[in-house]
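> Sequence first, then the predicted structure:
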Amino acid sequence: MDGTTQRLDSPSPRLQRLLDYIDADPTNLALIGDAAKRAADDGRYVECDTLLNRYEQLQPLAPALMNLRAVSALSQGRSSEARATFAALLLEHPDDPFLAYNLAYASALLDDYATAVDLLTDPVLDAQPDAIVLRMQCMHHLGMLDAAIDLGKQHAEHAIVGGQVAGMLATLLFDAAEGDQAEAFAMRAPAAAGSLTVLGLLALERDDLGQAMQLFRKAMEADPASGRAHLGEGLGRLAQQDFNTAAMSLDKAAALLPGHAGTWLTSGWAHVLNGDLDTARDRFERALDIDRGFAEALGAIAVTDVYQHRIDDAQRRTQAALRLDRECLSAIMAQGLLLQRAGQTDRSVELRLALLNHPLGGEQGPTIAQIMAKRSLRDAANH
């Protein structure tokens, strides 16, 4: 039995002692409160909730125990409940930086990044160093790249979170197309998943595919839930023309980054290259649902329209995408397919997919789809 299973199956000796004391003195509020805190420390949040409810039946919860209830709710995925409790507590204690951080964290989990940024003031950053990285992450989500980079550079030498800040800076600078700076900050925290991913993406841009794939694997080992690491691996598989594995990797990345339109777009192209047009259309539509003005996603749907003989829809979407972005690569591809199709009989899906695999700039050059996939990675920073 591993340690995690043991922890979940039976209370720790310290918690068990507290529970035994409570059995002997069932109305002792101090014991119940201490046991609730111990349960939370042990990761036994359901038991923590039970103890807090027991306490509340005897007396209203003190602010510290209300905060504990919210932390327990947050740990169990009840972010809305946690945020409501933190907000109520902050109204009573407006100068408490730790409550402000907790409320910002809960707000970020609910995709309310603007509220989180407003809560993470300088006094909060000074009191709770983790707030620095959280503020950078929220600014990133809001497209505030320059402000997030400036904040990171101010705190890159922080004694406690300097490594995390450097790793986050590497990601931000990569998205800002500052490759040299991104690499420099990534090297300050070379074991962090974010840094490994950035170094892998930079290796991929240099066409050092072997090094890139090795770095992506290390990034996923460091953080299996890193959507960007899975995205990088998927791009590497595209470069290897392993379209089936690329599609699976990119689907995983999209699942981990559900609000990241560029990742859904890239996943869609992998499915196009893998010959699964229905799934590709679904991924493109998800990207467009996230950002209704994402021209590349609209143009990509137009490409699938052509392949699936929806010519009127393809023409309409192609023109709409080009109105959004005159240089929209997917719309230009759809336009070319429409021109090719004019006056011709049915073409097989395989022949149409061959167009996507056509290399640009010579036989060894990247394919059209690979260029769009890499472009979508850059676009993702703004979507």
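Received the coordinates, thanks.

> Going by C-alpha atoms from here, please, whenever you check contacts or count neighbours.
Will do.

> Surely L119 touches A104?
Yes: counting by C-alpha atoms under 8 Å, A104 is a contact partner of L119 at 5.9 Å.

> okay, those two: which has more neighbours?
A104 (28 against 22; other C-alpha atoms under 10 Å).

> Next up, a structure to set beside the first:
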Amino acid sequence: MNDIPLTPPKTPAISVAHERLAKLEGYLQSDPANPHLLADTFEQALITGEFSRAQVHLNTAQSLSMDRQAWGFREASLLMANRRFEEAGTILMALARELGAHPVLEYNLAQIDFIGADYAACRKRLLPWMSGAVETPIADGDATALSLDNMRMLWLRSLHHLRALKEAWAWIEENKAVALTPEANGVASMIALDVNQPEAALRLSGQALLAMPTQVEAMVTQASLALAQRDAPKARELLGQVLERSPNEGRAWSALGFAGMLELRFDEACKDFEKAVSLMPGHIGTWHGLGWAFVMQRDLSSARRAFEVALELDRNFAESHGGLAVVLVMQRQTAAAQEHIERAIRLDRRAVSAGYAQALLSGEAADAAAVQRLAHRLLGQRDAPLGGKMSQWLPPILRR
């Protein structure tokens, strides 16, 4: 197992990588059965994306009956690079049965789970390693250490996708002494934001960006924190940089939607939220943002659909019931609205949107000034989803 490399290897500048591959292949012509040279050449071909050349070297090693386990892992690495994940998983599982639990193998298997969007399977696979239930081998040195670093990143990403935020935050708090990679710190910062720990979100995102100035999740966190401070221009600047690098980053589009809401640009907000939910259809907070943006546009049928989708995702979320109740009041469906108001209050006595819907029913929110007073009374010092307090966040939107 000591000879098993990591996937993916670190990538040098592409021209240097190709030069090194050419040199190694030249040496290999003089010594074609050298096992270490053949392994190095295969790895270099994988690094440069020369998968057909990597396959040639793999075939050579297999024809020479070289270390079956090590080259089995390399074959799985090549299959993963070619996005043939099911075949790679079959090889890795066979190796795991032979060799037992090992972080290099388990990380790659967890990668396959994650890439296939089976976040629950990824979590289950990584749980023994993240909980300390498995004794980490001290052999393999850097390979084990790097695999564990990557496991932590993948663990947090999986929990975030599963919306297991309490579990994720508890793990982060329990492992403060563990040095996380910039990627893991970036994901941790988003989790901190989602559990309304803005100071921790700022610290974790700062650590990520100090080591990796373009770390996507950390930049999204910093943009969200800027929105909490009502600094939409700063947020837009950060989010623009994120989307240049990662145009399908759903959280960035969602944050842009909230920037549009903050600036009262509701048509633009709707478009950004719609892009966001197309990329992450399971994110309830973005469906809420889209629903409220449609309310501000007086597109009640679309707003109703957004809140209904949020309810389909989780019927025990008070603000989804409350948001739908607001739309139903505006559609003059008072009996249905009252049912959702009551359900929201049973779930959360302080449900903001339910209180707003009730005020609409009673006529308390009859004009803009009344809405402004109502917002402060309802929201008080409740924590906002992007940091800060709700009374700082929503009144400009409700004023419309």
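Looks like it came in fine. Here the structure is a predicted model, which means the values were calculated and not measured.

> Is A177 of the second structure in a helix, a strand, or coil?
With DSSP: H, G, I helix; E, B strand; the rest coil as the basis, A177 of the second structure sits in coil.

> Next, the contact list for the spatially most central residue of the first structure, please.
By C-alpha atoms, centre = their mean, the mean C-alpha position of the first structure lies nearest to L257, the distance being 3.8 Å. Residues in contact with L257 of the first structure, defined by C-alpha atoms under 8 Å, 6 or more residues apart in numbering, are 227, 263.

> Okay, and the closest residue to A76 of the second structure other than its chain neighbours sits in which element?
Leaving aside its chain neighbours, A76 of the second structure sits nearest to A88 (4.4 Å; criterion: C-alpha to C-alpha, 6 or more residues apart in numbering). Using DSSP states H and E, A88 of the second structure falls within helix 85-99.

> related to what we said a few turns ago, would you agree the residue nearest to A76 of the second structure is in contact with A81?
No: counting by C-alpha under 8 Å, A88 of the second structure does not reach A81; the two are 9.5 Å apart.

> What does E296 of the first structure correspond to in the second structure?
Counting by TM-score structural alignment, E296 of the first structure lines up with E319 in the second structure.

> The helix or strand encompassing its match packs against which elements?
If you go by DSSP H and E, E319 of the second structure is part of helix 318-330. Applying 3 or more C-alpha pairs under 8 Å, 6 or more residues apart in numbering; DSSP states H and E, one finds that helix 318-330 of the second structure contacts helix 284-296, helix 300-313, helix 334-347, helix 352-362.

> quick one: contacts of it?
Outside helix 318-330 of the second structure, the residues that touch it by C-alpha under 8 Å, 6+ apart are 288, 291-292, 295, 300, 303-304, 307-308, 310-311, 315, 334, 336-338, 340-341, 343-345, 347-348, 351-357, 360-361.

> Which members of those are classed as buried?
In terms of neighbour count (16 or more other C-alpha atoms under 10 Å), the buried residues within the contacts of helix 318-330 of the second structure are 288, 291-292, 295, 300, 303-304, 307-308, 310-311, 334, 337-338, 340-341, 343-345, 347, 351-357, 360-361.

> For the second structure, give the helix that spans the most residues.
In the second structure, with assignment by DSSP state H, the single longest helix is helix 142-161.

> Just the buried residues of it, please?
So for helix 142-161 of the second structure, counting by 16+ other C-alpha under 10 Å, buried means 143-145, 147-161.

> Likewise for stretch 12-19 of the first structure?
Buried, per 16+ other C-alpha under 10 Å, within stretch 12-19 of the first structure: 12, 15, 18-19.

> Aligned to N150 of the second structure, what sits in the first structure?
Match for N150 of the second structure (TM-score structural alignment): D130.

> Enumerate every residue touching that match.
V161.

> run the last query once more with 10 Å
Contact analysis of D130 of the first structure by C-alpha atoms under 10 Å, 6 or more residues apart in numbering lists 101, 124, 160-161, 164-165.
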